[in-house]
Every structure is written in structure tokens, then in C-alpha cells.
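Asker: just a sequence and a predicted model for now, questions to come.
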Amino acid sequence: MDAVRRDRPIMVLALAAAAMQLVGTHFAASRQPLARPLDWFGVVLLLAGPALLLLHRRAPEAMLGGVLAVTAGYLALGYPWGPVPLSMGLAIILTTAARRRAYAWSVAGALVAALFIWAAVHGGGADFVRAAAVSGWLVILVFFGEGLRLRRERAAERRAKAQEAKKRAEDEYRLALARDIHDVVAHSLSMINVRASVALHLAERDPAQLKPALEAIKSGSKDALEQVRELLGVLRRDAPLQPGLTLDGLSRLLEDARGAGLAAELTFDGGPGLVRDRLGPAGEAVVYKVVQEAVVNVVRHAGASRVAVRLELQAVPGEPRPAVPGPGQAAGAGQQLRVSIRDDGRGVRGAPEGNGRRGMRERLAAVGGTVDITDGHPGTLVTVVVPLHGTGGAEEAEPPSDVAR
């Protein structure tokens, strides 16, 4: 079906050429009384040239050679002159456009040589003029075919680039979805596992505290189910790729860590509203995901008793920001958000980078941020830096404050 659709323009062109050659030759024959009458064989030769054009995709060389032979035979038999060379000109164009450049130029050159030899044999000045005119048209036809060839190649290049961009977007989509699934499963199941362990411990030591622990497991599993539904909505294309994640959720994130037995602390240095306004939705979601991954790693692997998360505004090194922005300068220019997650666990100890840490780097790279994970002596220190967007909000004058939660 696709091949028929691609060949449809050539079929229309061949039919038009056949009609023009038949009708044009019929009218031209009335002015050529000395020419051979147009019989059935002449009609076959007139139709054979346009019919051979249909071979332009499968056998362009055979197409051009066949059209040339049919046209030469028609003229050699003395049939009336008319638009007979039309199919030959189209064949030269199609052969050149089909990237058979050397063959097309060779045929055109041979025709030019034959025309001038014929003119020299007849010895008339008018014949040389006709030969030069026809030779010029042959060169024009080949160049026209070259133009079509270049147009096709550029169109194919654009399609290839579009396919590559589509594939790259699909790969990025799958990668982002894989990171989201990893975050949901790793965070939620880790918290449920830890709380279940706490519940088992309480069932033996302090049965009165068993109910709150089970309620925490129920709440955590409910949140996990909601996030999984959001991701399934993405797969069904019923929801956006990134669910709405804001810094407001960090308090709940640290509350989950406390439920897992950690002493968790969250500190904003510079005002939560000021940080949020300058991050933007994409940066805010990335910071949330990175903090979530770091806290999950502390719960699962660090063996820590304490984790502290601190967010603070900083001037970009080498670009000090004035206290009062100058004319035309955006507030927040030259500033960055520094997020540190510190625990008192066993530290990195040269552990290889897994999907979680790799996902942190990829997320931050998408918003121009960086992450550095080092041993904190004791524990692990995760340092995240995210550039801030300039805003002109009134919150610029908000004084720095520390809010411990």
C-alpha cells in the first residue's frame, strides 16, 4: 500500500505524458504530409515511453535506456515529429533524481555528441543552432534532476533527524518514568518494611504502641498506592509525566523517616517561600526527589540514628550578588540553592553507584544542578547545588530565618 501511494505521482505523470504525446502528435501530423502515417505501431511506441517511466524506482537505468531506444526507433521509422521527446526528458530527470547521476550525465553527453555529429554531417548552420539548443535543454533537464535529488536527500535527512529526536524523547520519557517508579517503590516499600519491623518489635515489648505503628504502615501504603496510580496514569497517558511534587512535601518525608526510628530535622535557611519562588516547578520537583532518594538511602543502608536536611541560599562562587539589584537586574541573579543531607551512619565506604544515585545525577543535570556524595566522618554528606531563576517578587526583602522541624 505504501509503495502504491509513493508511485501514484509518477503514474499520474506517465498518464499525462502519454496523453500529451498522443494528442500532440496527432495534431502535429496534419502539418507533416511527408511523414509516415501514424499507425498502431507508432501509437505503441508513443505509449511505450511514458509506460517505461513507471520503472523509475526499481530500474532507473533500464527506464532511461528503454525510453531512449523507443524514442530513437520512433524517429528513425519516420513517424510524425511532435512531443515525442517528452518522456525522454522526464526519464533523464527521474534517473538523475534517483542518484544515477553518472549514468544520466553519460546519456546526456552521448545525446549532445550525437546531435552535433548529425549537424556536422548535414553541414547546415541552422542544424548546429538546433543541436546547441537541444543540448542546452538536456543540460537543464539533468540539473533539474540534480535539484530533485538534493531535495529528496534533505527531506530524508529531516525525517531521519525527526525519528532520532522522537526516539531520544521516548528514551528520556522511559528513563524519567523508570526513575519515578524507582523512587516510589524504593521509598514507600522501605518505609513500610522499617515500620513493619518496628511493629513486630512493639508487639513483643509494648503492645499498646502497636496500633499507631500499624496506622503508620496503612498510611504509608496508601500514599504508595496513590503514587503508583499516578504512574499508571502516565502509562495510559491520562496524567502528566511528573506528578506535582513541592518542597511542602519534605516535612512529610522527614516525618516518615521519624516513623522509621530516625531523629530527622529539616531546616530552611532564607525562607521556604523565597526558595520555592526561585526554584520553579521543575527545580522544586527535582529537589524533592533528590532529598527523597537520599533519605531512603539513609533508612535502608546507613544504619544511622539521625538525619538532617538543610536548604540554604548562596551566592554563586565568583558572582557575588548585590544586596539591592541594579536597574534591569533580576532578583535572585547569581544565586543558587544548596541542599545538604547529613547522617551519622556508616558512610559511603566506596560503595558502587546504583540506580538511586545515578537517578539523582540525571535529575539534577536536567536542571543544571550537581550532587556530591562524600563520607561525613561520621556518616554520609550529600551536597546538592541547584541554580536559581531570577524573580522580581516582593519576597526579596524577606530576612533569613532558620525553621527547624
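Answerer: Thanks, I have the structure now. Residues are numbered from 1 along each chain as shown.
Asker: only C-alpha atoms for contact and neighbour calcs from this point on.
Answerer: Noted.
Asker: burial measure for residue 162, as a count.
Answerer: Residue 162 has 12 neighbours, counted by other Cα atoms under 10 Å.
Asker: please apply the same query to residue 14.
Answerer: 21.
Asker: in which helix or strand does it reside?
Answerer: Using DSSP states H and E, residue 14 maps to helix 2-29.
Asker: so what secondary structure elements neighbour that helix?
Answerer: Identification of packing neighbours for helix 2-29 by 3 or more Cα pairs under 8 Å, 6 or more residues apart in numbering; DSSP states H and E yields helix 40-52, helix 86-97.
Asker: take this one as well and set it beside the first:
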Amino acid sequence: MSGSNPDAELAPPLGRATSRRGPGLAVLTALGQPAGTAIIAGWQHASVGTIGYALLVFSGLALADRHRSPRRNFLIVVAATLAYHLLNRPFGVTLLAPMIAAAAVVTAGHRWLVAVTTAGAYASWVVVSGVAARPALAALALIVGAGLVTEIGTLVSRRIHDAGAERRRLSEERQRRRASEQRLLIAAELHDVLGHHLSLINVRAGVGLHLMDRDPEQARAALHAIAQSSAEALREVQTVLNTLYPTGEAAPRAPTPGLDRLAELTEAAALPIRTVLDGPARALPAAVDRAAYRIVQEALTNIRRHAGTGAAATVTIGYRQDALVVEIDDDGGGVRHPEPACAGNGITGMRERAAALGGELTAGPAPDGNGGWRVRATLPLGSDQTREATS
């Protein structure tokens, strides 16, 4: 999502959405293990049995929890796999689920748990099953090979992840540096413009006051020069400020509005919008009021640009004891096409506004899965940043 916020054009990206890990791999494993084992068992003229198939499916589906609780998940998967082999079911594609669970545990930094659990499970199988030496050694070789494959895969995955994280860090650092340089240029330009014209206006005003009674014509000329200088100053400041705005959008000519003008904003949005007030409304710090208004404005702009005028939105303003919560939801208005992460700085601009006040902002797909988008900002009402920004 991109937007028209002037601060957004200069804001560095302050984070990226984390990828959601779904149950896809767990389902594939739950299907692949019994299917592969059935084929191999057919070559061996052996029967997997209903209980065997159930254990293979269960160990695969259990992987859905591997990222949230990797250690517990690994123990469950190993227990199901061990139970399968203690029932003297045929070998097949039975180590796939333990390998995937072990990779999650190693990534979480618990390699010792994999070694101890694997050794204990193997020893239990050998003792309880009373297997002969040759099959035991073959199984050990298979386990060692699976461990090496898991270790290599984990290492490669970690290298890829680290390389991607480093690229993102460098990219964000470059954007922050460019934003800082642009701010400095704009500040220097405004300093020159305002310093020159305001000093000139000050001098002319002094002359005009001094000559007001003695020489009205000279006083009139001084006032005329003041009018010209002020008009020129406004034009130059407008030129500088226009660099912050996309083509066709002008810098504001009125004081920045707050939530007291929220109704005007929603009426002008050209979208069906429902406004919800959660909690009794009360006076807000000026900085919080401005930031909340701009976040709603930016979010509605993004809805028009990305979901279209067919979308409907809900703006919720939550008055908490120590914070203001602003939430903007839309129903997607149909299919929302994903936008490259590098395109636009609308979201990062909103995040920077919230962060400047000591708050936070999240943006992502709506949790109900209807194709819409949710922006939620929490703005503290009593933080040091709020007091400094207000003053």
C-alpha cells in the first residue's frame, strides 16, 4: 500500500510483515508418509495396517505445531514414529516427519534434544524389538543419514535467511540515509527562504512604522515591499513543500485538522464508511490528535487506491485510559492485488507517525480472511514523546 502522506515519502521502512507459516507442509507429510510407506511395504510384501497408517498420518499432522512449540512437537513426532516401529510395521517413508520436526528444534537452538531423543528412541527400539544386528545397523545408518540431511538443510536454510535479512537491513539503511539527506536539504532550503524574507519583512516593517506619520508615501512603499516579500516567501516555501507531495497534490494551506473533523474526512472519502467510537470521547494531546487524523486519512487513501471505490470501510476510534487506538478496516472490495514491498511508503509513514509518539502501528490482511486490509495504531496519551511533540 502506498499513500500521499508527505512524511511517508521521507519515512524509512520500520519493519516488514512476518510470513505466516501455514499447515501445508504438515498436510503434505501426513499424505506422503503413508503413501510412500505403502508403496515400499508392497515391495516387501508386508502390511502397514490401520494403526500403522494412523500413526504415520498423526506424526505428519503434528508438524503443524512445530514452530510454536518445537521441543514438545519433536517429542510427540518421535513418540509416534517409535510406536509405529515397535509394532513391527515395515520400514518406509517413516522418518520424514521426525526430520522436519528436528529441523525446527535445531533452528530454535536445541540441538542437544535431537541427539538425546534420537539415541534414546533408537536404543528403545533395539531393546524392545530384539532386532538382529544387521537390521539394527541398517536402521542406524538410515537415522545417521537422515540426521546429516536435516543438518545440511537447516544450515542452508539459515544461510539463506541470514542473507535475506542482511539485504533487507542494507536496503532499509540506504532508505533511512536518503530520507535523512532529503530532510536536511529541505531544512536548509526552508532556512534560506524564511531567513531571507523574514529579515527583509522585519526591516521594511520597522521603516514603515518609523515613517508612518512623517512620510506616508514612504510608509506605503515599505508596506508594498512587505506584501511583495511575503508573497515571494510563500511562493518559495510552497515550492519547497511541493517536493514532499506527489504530483497534483498541494501542501495544506490550513492548520492541520484533528479528529474533530473526522466526519468531514469520511464524507469526502467517496467510500461507504462507518465510524465507531469506542469509549467516551475526550480532549487529546495535539500531537496525538494530528497523528490519528493523518493515519485515518492515509488509510482511507490507500483503500481507494488499492481496493477501489467499491470497498466499504469501518473507522474505529477507541478511547482508552492511557492510549488512543485507531483501527481502519475495509472489506477488500473484491480481489486485492498484492503490492511489492518496495513500492510506496504509505505504511512506513504511518508507522513513523505512531513511533514518534511512542506508539506502534500494524498493517496487514484482515483477520477474517475476506480479502480486506486492517490498519491499527496505538498512540499513548502520556508518553514523553507525546509531550515533546505537543510542545
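Answerer: Happy to help now that I have it. All values reported here derive from a predicted model rather than from experimental measurement.
Asker: just want the angle from the helix holding residue 14 of the first structure to helix 86-97.
Answerer: If you take axes from the mean of the first three to the mean of the last three Cα atoms, to 10 degrees, helix 2-29 of the first structure sits at 150 degrees to helix 86-97.
Asker: assign residue 384 of the first structure to helix, strand or coil.
Answerer: Secondary structure of residue 384 of the first structure, reduced to three states by DSSP: H, G, I helix; E, B strand; the rest coil: strand.
Asker: do residue 376 of the second structure as well
Answerer: strand.
Asker: from residue 267 of the second structure, how far out is it?
Answerer: For residue 376 of the second structure, the distance to residue 267 of the second structure equals 21 Å [Cα to Cα, to the nearest Å].
Asker: average offset of stretch 138-145 of the first structure relative to the second structure?
Answerer: Comparison of stretch 138-145 of the first structure with the second structure after fitting gives an average deviation of 2.0 Å (mean Cα distance after the TM-score superposition for the first structure).
Asker: ok, residue 182 of the first structure to residue 360 of the first structure distance?
Answerer: In terms of Cα to Cα, residue 182 of the first structure sits 11 Å off from residue 360 of the first structure.
Asker: what about the helices in the stretch 51-200 of the second structure?
Answerer: According to DSSP state H, counting those that start in this stretch, the stretch 51-200 of the second structure carries its helices in the segments 70-86, 96-107, 111-129, 133-211.
Asker: just to revisit the earlier point, distance to residue 284 of the first structure and mean neighbour count for the helices and strands packed on helix 2-29 of the first structure - can I get that in CSV?
Answerer: Formatted as CSV, those follow (distance: least, Cα to Cα, whole Å; neighbours: other Cα atoms under 10 Å):
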stretch, distance to residue 284 of the first structure, mean neighbour count
helix 40-52, 65, 19
helix 86-97, 53, 26
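Asker: can you redo those as a markdown table with distance to residue 61 of the first structure?
Answerer: Putting these into a markdown table (distance: least, Cα to Cα, whole Å) gives the following:
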| stretch | distance to residue 61 of the first structure |
| --- | --- |
| helix 40-52 | 11 |
| helix 86-97 | 7 |
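Asker: ok, the aligned partner of residue 197 of the second structure in the first structure to residue 19 of the first structure distance?
Answerer: By TM-score structural alignment, residue 197 of the second structure lines up with residue 188 in the first structure. Applying Cα to Cα, the value for residue 188 of the first structure to residue 19 of the first structure is 75 Å.
Asker: so those two - more neighbours on which side?
Answerer: residue 188 (21 against 15).
Asker: how near is the more buried one to residue 252 of the first structure?
Answerer: Distance, residue 188 of the first structure to residue 252 of the first structure, by Cα to Cα: 12 Å.
Asker: what's the counterpart of residue 57 of the second structure in the first structure?
Answerer: So residue 57 of the second structure corresponds to residue 47, using TM-score structural alignment.
Asker: wait, what's in contact with its match?
Answerer: 18, 21, 22 (Cα atoms under 8 Å, 6 or more residues apart in numbering).
Asker: kindly recompute the last result at 6 Å.
Answerer: Shown in contact with residue 47 of the first structure (Cα atoms under 6 Å, 6 or more residues apart in numbering): residue 18.
Asker: nearest residue to the aligned residue in the second structure for residue 26 of the first structure in space, please, no chain neighbours.
Answerer: Counting by TM-score structural alignment, residue 26 of the first structure corresponds to residue 38 in the second structure. Using Cα to Cα, 6 or more residues apart in numbering and skipping residues adjacent in sequence, the residue nearest residue 38 of the second structure is residue 48, 6.8 Å away.
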